[in-house]
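# this one's sequence-less:
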């Protein structure tokens, strides 16, 4: 029984509608998935309907953009929270506004050297979708500057690039508390992904646990072996959930759906503890 608990649709920076993400999971033989678009729940209804059609379990979720006090970007997965919780809705709205302003600033820097405009970026953003650097990458691909999103990140959109612009976001601990208030289950996404930039310290992880962090995403292609061991040790000492997932983006990343998965026992714990929103479809524990 395998579940992929980190996927994206074109509601944020994936390349497929939510229904197609669910269909891809069904073709891969998964028992269920979580749809975790960046800072939005707009894809939930379509994904729920598709999951019921394909006989999959669907955990509605979200990936929340946060930042530590010393400027480290941290992504927090939230599962089964109340999508109408006022505090969380307000925080996400602010994050989405910040994403737009940041993308415009990055675009202006890129436009000094490459033939892209803000209009050419927006062409790659779905209606009401959460904008992000992958859409800037798509504009660079369309302009012939690079061949793929991955190449765009490797050359121009990484955190050490001269085109990089940081974004102000709520803290990881604030996000954790909001998710818990909304009845959701907060899990740290790819927390040791050093190839993406700086990662948090053990002390910072301990602060997140103190705030109520429920789990850590261990099996993710961007977590190196040493980072996985650190997360597993932390989980053992603090009785945290451990998850695995693909971080699927359709054609936007090379990560195939179901590349890493979460077992049924962990999913059962998430279902038992969440109070904000139900999962949809039949859960078969064995």
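Thanks, I have it. Bear in mind that the values here come from a model prediction, so they are computed numbers and not experimental data.
# C-alpha only now, for contacts and for neighbours.
OK.
# Please verify my assumption that residue 106 contacts residue 162.
No: judged on Cα atoms under 8 Å, residue 106 makes no contact with residue 162 at a distance of 9.5 Å.
# Show me which of the two is the more surrounded one.
The neighbour comparison of residue 106 against residue 162 (other Cα atoms under 10 Å) goes to residue 106, with 20 against 12.
# so how far is residue 158 from that one?
Between residue 106 and residue 158 the distance is 11 Å, computed by Cα to Cα, to the nearest Å.
# longest single strand anywhere in this structure?
strand 57-67 (DSSP state E).
# just checking, what packs against that strand?
Packing contacts for strand 57-67, counted by 3 or more Cα pairs under 8 Å, 6 or more residues apart in numbering; DSSP states H and E, involve strand 32-35, helix 44-54, strand 73-79, helix 172-181.
# who does the longest one touch, helix- and strand-wise?
The one in question is helix 44-54. By 3+ Cα pairs under 8 Å, 6+ apart, helix 44-54 packs against helix 18-27, strand 57-67.
# contacting residues around that helix?
Contact with helix 44-54 is made by 18-19, 21-23, 26, 35, 57-58, 60-61, 280-281, as judged by Cα atoms under 8 Å, 6 or more residues apart in numbering.
# Tell me which helix or strand comes right after the helix ranked longest in the chain.
Longest among the helix segments of the chain by residue count, using DSSP state H, is helix 86-111. Using DSSP states H and E, the helix or strand that follows helix 86-111 in sequence is helix 118-122.
# ok so, going back, okay if I get the helices and strands packed on helix 44-54 as JSON lines plus distance to residue 142 and mean neighbour count?
Formatted as JSON lines, these follow (distance: least, Cα to Cα, whole Å; neighbours: other Cα atoms under 10 Å):
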{"stretch": "helix 18-27", "distance to residue 142": "23", "mean neighbour count": "21"}
{"stretch": "strand 57-67", "distance to residue 142": "27", "mean neighbour count": "26"}
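# is it possible to export those to TSV including distance to residue 172?
Below are the helices and strands packed on helix 44-54 laid out as TSV (distance: least, Cα to Cα, whole Å):
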stretch	distance to residue 172
helix 18-27	26
strand 57-67	5
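# of these, which approaches residue 167 most closely?
Smallest distance to residue 167 across these (Cα to Cα): 8.2 Å, for strand 57-67.
# buried ones in the longest helix of the chain?
Buried residues in helix 86-111, counting neighbours by 16 or more other Cα atoms under 10 Å, are found at 88-89, 91-92, 95-96, 98-99, 102-108, 110.
# Tell me the one of the residues you listed nearest residue 182?
residue 88 (7.3 Å).
# Put this next to the previous one:
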């Protein structure tokens, strides 16, 4: 049996490995394929594809777009994306500018309380990275201000809290339109992490399905076996293909390993072939 990982982050967003390092690691783990799905960016895709050219692992160009639904941030994966699409690049650049303004506010609010963080610290030797709250959390841990990432998020980086304003982001309509524009296979990432009730989650999935959603992340590091089973039933109900991935971030999520999550995750390559076939039909 061959395995894949369709939800992977590099230091192009909030992971700690470079795209080429992630690809090499995926090859060392004997994965047949991985999707690079950095947050709101495709900056690392070309490097990953170049690295994969000499290794026995397929890299699927992708991203993880943020959108707002019922005042909660949701994430939509786009697999097999045309990562050079001009409209995609324009919209992602706009989103990057929004992130940059929000990050400036976080820096100002932290500095007002005596916690002065530099841009260089946040970038961690990658000036092209998309700065997220995880970058701030990492610096707070490195400075010894908090003992771990979870504490950093709880004390300093809660969205809408003292230091961290709410993030401007895409609507689900715009996110799905953009993914269609770049010929991507769209799938809702980690549906249970949004903490919606059953009715609201069904409402979300039904709404996204109407907008063009094609997949549901049934298998994820945060799910137990029962939860994955329930999500698989939901995928069948809405005629969505199941997908799965670890949500690997390197040292920023040290308990989650590439390909295996927290130890029990194994995503069959057969899921990928179903997605590949569906994707081909969607844009034929």
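Okay, I see it. Worth saying up front: this structure is predicted, and the values here are computed from it rather than measured.
# May I have the TM-score of the superposed chains?
Overlay of the two chains. TM-score (TM-score structural alignment, normalised by the length of the second structure): 0.87; 273 aligned residues with a Cα RMSD of 2.4 Å.
# Is it possible to get TSV of the helices and strands packed on strand 57-67 of the first structure that adds mean neighbour count?
What follows is these, written out as TSV (neighbours: other Cα atoms under 10 Å):
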stretch	mean neighbour count
strand 32-35	29
helix 44-54	19
strand 73-79	27
helix 172-181	23
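# Would you mind giving those as a markdown table with distance to residue 128 of the first structure added?
Below are those laid out as a markdown table (distance: least, Cα to Cα, whole Å):
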| stretch | distance to residue 128 of the first structure |
| --- | --- |
| strand 32-35 | 16 |
| helix 44-54 | 13 |
| strand 73-79 | 20 |
| helix 172-181 | 22 |
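# Quick one: closest of the ones you listed to residue 145 of the first structure.
Here strand 73-79 is closest among these (Cα to Cα), at 26.7 Å.
# residues in contact with the closest one?
6, 34, 36, 59-68, 172, 175-176, 179, 184-191, 198-200, 270, 274.
# for stretch 222-241 of the second structure, same thing?
With Cα under 8 Å, 6+ apart as the criterion, stretch 222-241 of the second structure contacts 190, 192-193, 205-206, 209, 213-220, 242, 271, 274-275.
# What of stretch 263-279 of the first structure?
Residues contacting stretch 263-279 of the first structure (Cα under 8 Å, 6+ apart): 1-3, 57-60, 79-83, 182-185, 241-243, 284-286.
# Got a quick ChimeraX command for the buried subset of the residues you listed?
The ChimeraX selection below is limited to those of those classed as buried (16+ other Cα under 10 Å):
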select :2,3,57,58,59,60,79,80,81,82,83,182,183,184,185,241,242,243
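# residues near the residue nearest to residue 25 of the first structure when sequence neighbours are not counted, how many?
Closest residue in space to residue 25 of the first structure, ignoring its immediate chain neighbours: residue 257 at 6.4 Å, by Cα to Cα, 6 or more residues apart in numbering. Residue 257 of the first structure has 26 neighbouring residues, counting by other Cα under 10 Å.
# pretty sure residue 257 of the first structure contacts residue 244?
No: using Cα under 8 Å, residue 257 of the first structure is not in contact with residue 244; the gap is 11.4 Å.
# Assign a three-state SS to residue 243 of the second structure, would you?
strand (DSSP: H, G, I helix; E, B strand; the rest coil).
# what sits against it?
6, 187, 215-219, 267, 271-272, 275.
# Same question for residue 208 of the second structure.
Contacts of residue 208 of the second structure (Cα under 8 Å, 6+ apart): 172, 176.
# can you map out the helices along the stretch 101-250 of the second structure?
119-123, 133-142, 149-155, 172-181, 198-211, 225-237 (DSSP state H, counting those that start in this stretch).
# Serialize these to TSV and add fields for distance to residue 43 of the second structure.
Listed next are those as TSV, based on distance: least, Cα to Cα, whole Å:
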stretch	distance to residue 43 of the second structure
helix 119-123	14
helix 133-142	17
helix 149-155	25
helix 172-181	16
helix 198-211	26
helix 225-237	30
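# Between these, which one is closest to residue 41 of the second structure.
Here helix 172-181 is closest among the helices of the stretch 101-250 of the second structure (Cα to Cα), at 12.4 Å.
# how big is the offset of that closest one relative to the first structure?
Averaged over the aligned pairs, helix 172-181 of the second structure sits 1.8 Å from the first structure after superposition, using mean Cα distance after the TM-score superposition for the first structure.
# Which elements pack onto that helix?
strand 58-69, helix 86-112, strand 185-188, helix 198-211.
# Need the buried ones from the contacts of stretch 222-241 of the second structure selected in PyMOL.
Here is the PyMOL command that selects the buried residues among the contacts of stretch 222-241 of the second structure (16+ other Cα under 10 Å):
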select buried, resi 190+192+205+209+213+214+215+216+217+218+219+220+242+271+275
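# one step back: for the helices and strands packed on helix 172-181 of the second structure, which one sits closest to residue 132 of the second structure?
helix 86-112 (7.8 Å).
# ends of stretch 238-252 of the first structure, how far apart?
Using Cα to Cα, the distance between the terminal residues of stretch 238-252 of the first structure is 35 Å.
# again, but for stretch 167-187 of the second structure
End-to-end distance for stretch 167-187 of the second structure, by Cα to Cα: 22 Å.
# what's the distance between that stretch and the middle of its chain?
Between the centre of stretch 167-187 of the second structure and the centre of its chain there are 13 Å (Cα atoms, centre = their mean, to the nearest Å).
# so what's the residue nearest to the spatial centre of the first structure up against?
The residue lying closest to the centre of the first structure (Cα atoms, centre = their mean) is residue 63, at 3.8 Å. By Cα under 8 Å, 6+ apart, residue 63 of the first structure lies in contact with 36-40, 75-78.
# For residue 254 of the first structure, the count of nearby residues, please.
For residue 254 of the first structure, using other Cα under 10 Å, the count is 13.
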